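[1] the sequence isn't on hand, but the structure is:
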């Protein structure tokens, strides 16, 4: 075993040793989830977990973020490690003993796991300060679930020469997945998650009696025609080698069974893997909706909300994660994903500024086939806490090996 591999094995052993602390923090956060950009109780829990560590702490001004900086024994670059903190607005039905006590809020995407792993990684790295040539920036971020929390933190000065630790040289984030075998590490170079935009269309006709549609202009058939026309547009206008998904998830119209409504509304999501395709589809969606409405004698107002950009991994950073994963859990369990996924991540904002990588850490519960496990964002999702020790070692190892070579 090489010295580097021996050091990594020791790091994994220490991660298992602090597992009770990691689990305790995770379960405390899980019982009291908070949603959005202001997470006072979560912020307090993070500060408590870091209180006895030799880190400089910076709090967000407008959001409940926590940034902690650990200085190594020697000067060198900065490595950023991210853990998101917010929960989702749904009722928990997981059945775990530490289930949410907050009605309508649940840590259904594993952000409680991320926070606990990152806090324990900070502890391990603090114990290894003498080996660090540079500094580690721990980014505890609110508002990942649609609130652009990473962008808010960047706007408040997280990155750049004037930031709490200067401009990072590299950045890494882990995301647990309940449908990946526990402890496995999955990542890939290049695009790994999609850009996500929202689509809202209001179709306006002229209301009337349902028995006399010829005396009205019915917006419902126009909206229905748009759904098919948009899917046809996707297959005719987008190169088959360019991933793109357009889903109309809600159509609303009318108040009762004998009235033709004046308006119909549609909402959906548009997912793409490249900025040129994203821009082109914004124009195509507007065109298709507008002219389909005109063909039915209606008008269409189209609003497209720009969401998170494409999450794109730096090739070298992704290779570093994969290599470290292979050395931690074995070559068969640290694999390169063949394809990106169409979910979205606001770590994309960080990766637009800093070369780095996002990776998925498997946390499928024991005894369950990953293909049948309740997935992230399910009200029944359960994560295997045993995987957290691997996540702690992976977080700490990425910083330690990057700065040890600096």
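    Nice, thanks for sending it over. No experiment lies behind these values; they were computed from the predicted model shown.

[2] going forward, measure contacts and count neighbours with C-alpha atoms only.
    Fine.

[3] contacts only, for residue 130.
    By CA atoms under 8 Å, 6 or more residues apart in numbering, the contact set of residue 130 is 72, 73, 74.

[4] check the secondary structure at it for me.
    Of the three states, residue 130 takes helix under DSSP: H, G, I helix; E, B strand; the rest coil.

[5] what about it, distance to residue 261?
    Note on residue 130: its distance to residue 261, by CA to CA, to the nearest Å, is 71 Å.

[6] now do residue 215
    12 Å.

[7] now residue 68
    Distance from residue 68 to residue 261, by CA to CA: 55 Å.

[8] shouldn't residue 23 be in contact with residue 385?
    Yes - counting by CA atoms under 8 Å, residue 23 touches residue 385, with 7.0 Å between them.

[9] any idea which helix or strand comes after the longest helix along the chain?
    Ordering each helix of the chain by length in residues (DSSP state H) puts helix 275-295 first. Per DSSP states H and E, the first helix or strand lying C-terminal to helix 275-295 is strand 299-305.

[10] on that earlier part again, for the longest helix of the chain, buried residues please.
    Neighbour counts over helix 275-295 (16 or more other CA atoms under 10 Å) mark 277, 278, 281, 282, 284, 285, 286, 288, 289, 290, 292, 293 as buried.

[11] so which other helices or strands are in contact with that helix?
    Applying 3 or more CA pairs under 8 Å, 6 or more residues apart in numbering; DSSP states H and E, one finds that helix 275-295 contacts strand 195-204, helix 219-237, strand 299-305.

[12] buried ones in stretch 159-171, by neighbour count?
    Neighbour-count burial for stretch 159-171 [16+ other CA under 10 Å]: 159, 164, 165, 166, 167, 168, 170, 171.

[13] what is the neighbour count of the spatially closest residue to residue 378 that is not a sequence neighbour?
    Closest residue to residue 378 apart from its sequence neighbours, by CA to CA, 6 or more residues apart in numbering: residue 108 at 6.2 Å. By other CA atoms under 10 Å, 27 other residues sit near residue 108.

[14] which residues touch residue 108?
    Counting by CA under 8 Å, 6+ apart, residue 108 makes contact with 87, 88, 92, 376, 377, 378, 379, 380, 381.

[15] could you confirm it falls within a helix?
    No - per three-state DSSP, residue 108 lies outside any helix segment and is coil.

[16] from residue 43, how far off is it?
    Residue 108 is 19 Å from residue 43, by CA to CA.

[17] checking my notes, residue 319 in a strand, right?
    No - under three-state DSSP, residue 319 falls outside any strand and is assigned helix.

[18] pasting the second one now:
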């Protein structure tokens, strides 16, 4: 079980670890990542790529032109960290109050490795590869911004396929995970304001208190999926924010604000939630003498792995590491990913790579999450091999 890039990737391993750890310490949050961008540009220098920078964000797009005619494949790595103070105890831990707790530092380093591997074989490459280094994955929709700025047309024509790898600090190191169809959920939000009249806490009968009404709304949200959606249709609805305008213990609130996070695996389910949930909640509020303002906020769509592309990807993964290290996921993850925007435009696959050090599995976004950067050569190999084989079979 081997790849044409195995030995070259192994030779890059120490370099990839070094740049990953540099990126880890230089972590930045959001769409504006000047130091991260500087490191990426430095590492791409000398590879003979066509490199452009984003306008509305600190993205980097690099195009490798193969020596033989062929189509285009896109490979993506996200760049931003999270506003989490790191508590990993690593000697290269970030100290800025932000952290790469979702593995994006490895995503960038592995993509840089794939660029080096493929650039070394450009004369044999049948087509072009777009390397998409993307800020703002953690809620800012950076992929959508890069699409609007033309990343999908960077090589002169649309890619025939797009691939990305996501590290997982809770999965054993070196295990590869994918599935056909929905891979990750959509993410949306519902913001609500319940309006009563407020008053003196000693005389609630003289007021319309929105606080107990908000409690009823919370229960209604938590039971909505179980009673309004089929048991076979996964959806997760969570009340994540709650606040009132009362600033003293003896004042009844006039308004209560709530935020709901919504995760679904199909547009049909999302449409049901978007239509029926606010109507239900307004009815409860009005039955208690309150009014309810709602604002639905659409965010990332379902991350959908194209079935045909993913079957080919799983075959490649089996060839590289052996079937025993490839997990065909039975059910999608209910977290979300803005690579979904790319996969909405281009058929492709998101693959998870286990990066949990032995005995230290931790969930993503944890302040003490640790990623085994020993998997970087594997990540670079997988990305390079996926691009190579897809161009070869075009």
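    Cool, the structure landed. Since we're looking at a predicted model, the values are computed, not measured.

[19] what's the closest of the contacts of residue 130 of the first structure to residue 187 of the first structure?
    Closest approach between the contacts of residue 130 of the first structure and residue 187 of the first structure, by CA to CA: residue 72, at 28.0 Å.

[20] which residue in the second structure aligns with that closest one?
    Applying TM-score structural alignment, one finds that residue 72 of the first structure aligns to residue 66 in the second structure.

[21] one more: residue 293 of the first structure?
    Aligned counterpart of residue 293 of the first structure in the second structure: residue 285 (TM-score structural alignment).

[22] residue closest to the middle of the second structure?
    With distances taken as CA atoms, centre = their mean, residue 337 lies nearest the centre of the second structure, 2.8 Å away.

[23] what residues are up against the equivalent of it over in the first structure?
    Under the alignment by TM-score structural alignment, residue 337 of the second structure pairs with residue 345 in the first structure. Residue 345 of the first structure is in contact with 144, 193, 194, 308, 309, 310, 311, counting by CA under 8 Å, 6+ apart.

[24] returning to that earlier point: residues contacting the match of residue 72 of the first structure?
    Residue 66 of the second structure neighbours (CA under 8 Å, 6+ apart): 122, 123, 124, 125, 126, 127, 128, 129.

[25] cutoff 6 Å now
    Shown in contact with residue 66 of the second structure (CA atoms under 6 Å, 6 or more residues apart in numbering): 122, 123, 125, 126, 127, 128.

[26] which pair in these has the greatest spatial separation?
    Maximum distance among the contacts of residue 66 of the second structure (CA to CA): 11.0 Å, for 123 and 128.

[27] quick one: the equivalent of residue 329 of the first structure over in the second structure from residue 362 of the second structure, how far?
    Using TM-score structural alignment, the partner of residue 329 of the first structure in the second structure is residue 321. Distance of residue 321 of the second structure to residue 362 of the second structure, computed by CA to CA: 24 Å.

[28] same deal with residue 80 of the second structure?
    Distance of residue 80 of the second structure to residue 362 of the second structure, given as CA to CA: 20 Å.

[29] cool, and residue 264 of the second structure?
    For residue 264 of the second structure relative to residue 362 of the second structure (CA to CA), the value is 24 Å.

[30] same question for residue 217 of the second structure.
    33 Å.

[31] would you mark the buried spots in stretch 306-326 of the first structure?
    By neighbour count with 16+ other CA under 10 Å, stretch 306-326 of the first structure contains the buried residues 307-314, 317-322, 324-326.

[32] next one: stretch 65-83 of the second structure
    Neighbour count says stretch 65-83 of the second structure has 65-66, 70-83 buried, by 16+ other CA under 10 Å.

[33] quick check: end-to-end length of that stretch?
    Start and end residues of stretch 65-83 of the second structure are separated by 37 Å (CA to CA).

[34] tell me how far that stretch lies from the chain's centre.
    16 Å (CA atoms, centre = their mean, to the nearest Å).

[35] now stretch 282-301 of the second structure
    28 Å.

[36] same question, stretch 56-65 of the second structure
    With CA atoms, centre = their mean, you get 19 Å for stretch 56-65 of the second structure.

[37] end to end, how far does it reach?
    End-to-end span of stretch 56-65 of the second structure (CA to CA): 26 Å.

[38] and for stretch 125-145 of the first structure?
    Distance across stretch 125-145 of the first structure, first residue to last, is 28 Å (CA to CA).

[39] pull up the aligned stretch in the second structure for it.
    Counting by TM-score structural alignment, stretch 125-145 of the first structure corresponds to 118-138 in the second structure.

[40] enumerate the positions of the matching stretch that are buried.
    For stretch 118-138 of the second structure, burial by neighbour count (16+ other CA under 10 Å) applies to 118-119, 122, 125-138.

[41] and for stretch 145-157 of the first structure?
    The neighbour-count check on stretch 145-157 of the first structure (16+ other CA under 10 Å) flags 145, 147, 148, 149, 150, 151, 152, 153 as buried.

[42] quick one: which of the residues you listed is nearest residue 10 of the first structure?
    residue 150 (32.3 Å).

[43] which ones are touching the closest one?
    Contact analysis of residue 150 of the first structure by CA under 6 Å, 6+ apart lists residue 346.

[44] in three-state terms, label the aligned residue in the second structure for residue 386 of the first structure for me.
    Taking TM-score structural alignment, residue 386 of the first structure has residue 374 as its aligned residue in the second structure. Classification of residue 374 of the second structure by three-state DSSP places it in helix.

[45] wait, residue 248 of the first structure sits on residue 271?
    No - using CA atoms under 6 Å, residue 248 of the first structure makes no contact with residue 271, being 11.7 Å away.

[46] give me the residues contacting stretch 117-126 of the first structure.
    By CA under 6 Å, 6+ apart, stretch 117-126 of the first structure touches 392, 396.

[47] how about residue 344 of the first structure, secondary structure?
    Assignment for residue 344 of the first structure (three-state DSSP): coil.

[48] tell me how far it lies from residue 277 of the first structure.
    Applying CA to CA, the value for residue 344 of the first structure to residue 277 of the first structure is 16 Å.

[49] ok, residue 67 of the first structure next?
    Applying CA to CA to residue 67 of the first structure and residue 277 of the first structure gives a distance of 35 Å.

[50] equivalent analysis for residue 28 of the first structure, please.
    43 Å.

[51] do residue 199 of the first structure as well
    Using CA to CA, residue 199 of the first structure is found at 16 Å from residue 277 of the first structure.

[52] ditto for residue 84 of the first structure
    Distance of residue 84 of the first structure to residue 277 of the first structure, computed by CA to CA: 29 Å.
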